[in-house]
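# Output the structure for:
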Amino acid sequence: MNCEEVKEKINIRTVLESFNLFPVKENRKTAFYFALDREEKIPSLLVDFVKNKAFDFGTGKSYDVISIVQQMNQCSVSEALKYLVKFDFSVQNEFQNEKTKQKKEYKILNVCEIQHPALTQYLKFRKVYGQKDLVKEIEYELNGKKYFGIGFFNNSRGVEIRNKYSKICLGKKDVTLIKNELNVSNEIIIFEGFFDYLTYKNLEKKGNSNSDYLILNSTAMLFKVEETLKKYDKISLFLDNDKNGNATKKAILKKYENVEDCSLIYRGFKDLNEWFCSKEDL
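Here you go, the predicted structure:
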């Protein structure tokens, strides 16, 4: 691919995640990150996921995926293109050669059951309050400031943090694999984020829990479970209806047999949770 194709086709979120950079504040189209070139307490880098570009309000500098790699690796355009080759329609191999860089200084202060009214309200807003026992309330300190959020741990004891205003990961990014405790399962159900997993558990019939569950926590983590997925006779996909979700779906369909794409259930919606929240009778 040439430079213009790279800027258009390679997802900016995935590139940022390859450097272990995650949003501090996020909505469906944009997010604020901490700056790429300096330490700061208030995030100033606005990332537009639709335009696939970023803008630093502190310096006035604009970024695309190539210049992000140049900034992070202090390299030339040609070296940045070599780095980005692994993101070209090969979601399953995205992180195999990466050198992650931990930028956030954090400390987890307390882990407990969900108690804070704001977190309770947010779970109810997302219609998953009934699954509150599957997540934790996390109090943490990030770059010298204290925060709290809904926490979901991954296999490396990193924790995905969510609240109304923030979407970040503390610690090492990884998948969350939840094994069936009663029986050896031949089916695995895959989600991108833990809110879709909580939504599915809401919908799942009581007693019908014979499957294992895999929450990717990022589509870029798929490479971590390539061998694991070969052990299952059936793979059910509840991935997002967006560029990353579709690319991940294609990669799985190409590599494995007996894969069912369940995204048709929530066609017209970004993900399972968004669809579920739109249903007044559910």
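# Only C-alpha atoms from now on, for both contacts and neighbour counts.
Will do.
# got a list of what the most centrally placed residue in the chain touches?
Taking CA atoms, centre = their mean, the centroid of the chain lies closest to Ser218, which sits 3.2 Å from it. Residues near Ser218 by CA atoms under 8 Å, 6 or more residues apart in numbering: 175, 192-193.
# and this one, so I can compare the two:
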Amino acid sequence: MKNCKQVNSWELLEVLISLGHLPKKQNEKEAWFLNPFGTETEASFKLDKRQNIWYLYSEGVGGNNIDFLKKYFNYSINEILSWASEKSFSSFHQQTEIVKPNYSITEVAVIQNWNLKKYLFERGLTQRSFKFLKEIKFTINNKKLYAVGFENLSGGWELRNSFYKGSLLKKDISVIKNDSDRIVVFEGFFDALSYIEFQEKLKEDILILNSISMLNKAKNYLQNYSEILLFLDNDPAGKKTKDELLSSFSNAVDYSFMYKDYKDFNEFLVADKGGFIQQDETGQSHCFILPLRGNN
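Predicted structure coming up:
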């Protein structure tokens, strides 16, 4: 496991970009971002590239990488180090020159690439979910990549393939509307699509956080619903988010007990059902339906 010194040595610019936050303006000394912890229209988050420290003028807080990750994820130090153990970023102290990254989306299309389809099938999804996704072709520092894309309310994209996890453009929540007064809340879009695959007919609205840093924006959105169903991850960050929503909304109900032995709803789906859409000898499909209140 990495230690705090190693995490603080990472180039924070690279960390921010990996989380889907691109600078609004920058030069060789500093970079300015929209508030990565909330919603703003003016860039008030300053990154000092030479010292590798940040300051958020709208809240009067700042610090090093550990300080940023604690606030961004609402993690403890141990949780940060656990998260960091799976990541690899450039060391700030080894950087002699910081080059402005070149990010661009070159194509947005229906999913056709077989590798992406295979990846989705391996995550337990079927063609039924494809209408909520796009095939995104993009470049990072002139390297051509492609991934499954899930759009958020600000036109940004959550990107996934078998070897890449990231986001491009502005970070935000995503919502699937179904004109309901009930809403189901997930952290990631794979969990949300897994839920949809379970339903013969989707009756609720769905909110996807895409990052727990979007919790405050999600709270504002959830105020209009009579019932809030929580399907959050069974890890420390997910449990903290669940507790925050339960304390904020008397009409919120926790459903994480349904997959208590798994990290998240998608993992439960893959392990428990191995595909969850089963076919009998005649080729007829049968869907498993979650026993939620109000679905009958």
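# List the residues that contact the equivalent of Phe238 of structure 1 over in structure 2.
Superposed on structure 2 with TM-score structural alignment, Phe238 of structure 1 falls opposite Phe231. Residues near Phe231 of structure 2 by CA under 8 Å, 6+ apart: 184-187, 254-256, 265.
# List the members of those residues that persist in structure 1.
Compared against structure 1 with both residues aligned by TM-score structural alignment, their matches' CA atoms under 8 Å, the contacts of Phe231 of structure 2 retain 184-187, 254-256, 265.
# And the contacts of Ser218 of structure 1, which is closest to Glu113 of structure 1?
Gly193 (19.9 Å; CA to CA).
# Okay, the aligned residue in structure 1 for Phe198 of structure 2 and Ile108 of structure 1: tell me how far apart.
In structure 1, the residue matched to Phe198 of structure 2 (TM-score structural alignment) is Leu203. Note on Leu203 of structure 1: its distance to Ile108 of structure 1, by CA to CA, to the nearest Å, is 32 Å.
# higher neighbour count, these two?
A direct count of neighbours by other CA atoms under 10 Å for Leu203 of structure 1 and Ile108 places Ile108 higher, at 16 against 11.
# Give me the distance from the helix or strand harbouring Ile17 of structure 2 to the chain's centre.
Element membership for Ile17 of structure 2 (DSSP states H and E) is helix 12-18. Chain-centre distance of helix 12-18 of structure 2: 15 Å, with CA atoms, centre = their mean, to the nearest Å.
# What of stretch 46-58 of structure 2?
The answer for stretch 46-58 of structure 2 is 24 Å, by CA atoms, centre = their mean.
# And the next helix or strand past the biggest helix by length in structure 2?
Counting by DSSP state H, the longest helix found in structure 2 is helix 236-248. Counting by DSSP H and E, the next helix or strand C-terminal to helix 236-248 of structure 2 is strand 252-254.
# What distance do you get for Phe153 of structure 1 to Leu216 of structure 1?
In terms of CA to CA, Phe153 of structure 1 sits 12 Å off from Leu216 of structure 1.
# Give me the common contacts of those two.
The contact lists of Phe153 of structure 1 and Leu216 share Thr176, where a contact means CA under 8 Å, 6+ apart.
# thinking again about what came up before, among the contacts of Ser218 of structure 1, which one lies nearest to Leu119 of structure 1?
Gly193 (17.4 Å).
# and the residue nearest to the centre of structure 1, what pairs with it in structure 2?
Per TM-score structural alignment, Ser218 of structure 1 is aligned with Ser211.
# Likewise for Asp271 of structure 1?
By TM-score structural alignment, Asp271 of structure 1 lines up with Asp264.
# Disregarding flanking residues, what is the spatial nearest neighbour of that match?
Excluding its sequence neighbours, the residue lying closest to Asp264 of structure 2 (CA to CA, 6 or more residues apart in numbering) is Asp233, at 4.6 Å.
# So what's the residue count around the closest residue to Tyr75 of structure 2 other than its chain neighbours?
The shortest distance from Tyr75 of structure 2 to any non-neighbouring residue, by CA to CA, 6+ apart, is to Ala237 (6.6 Å). For Ala237 of structure 2, the neighbour count with other CA under 10 Å is 18.
# ok, Ala237 of structure 2 - contacts?
Ala237 of structure 2 makes contact with 73-75, 212, according to CA under 8 Å, 6+ apart.
# same deal with Gly63 of structure 2?
When contacts are counted by CA under 8 Å, 6+ apart, Gly63 of structure 2 touches 53-55.
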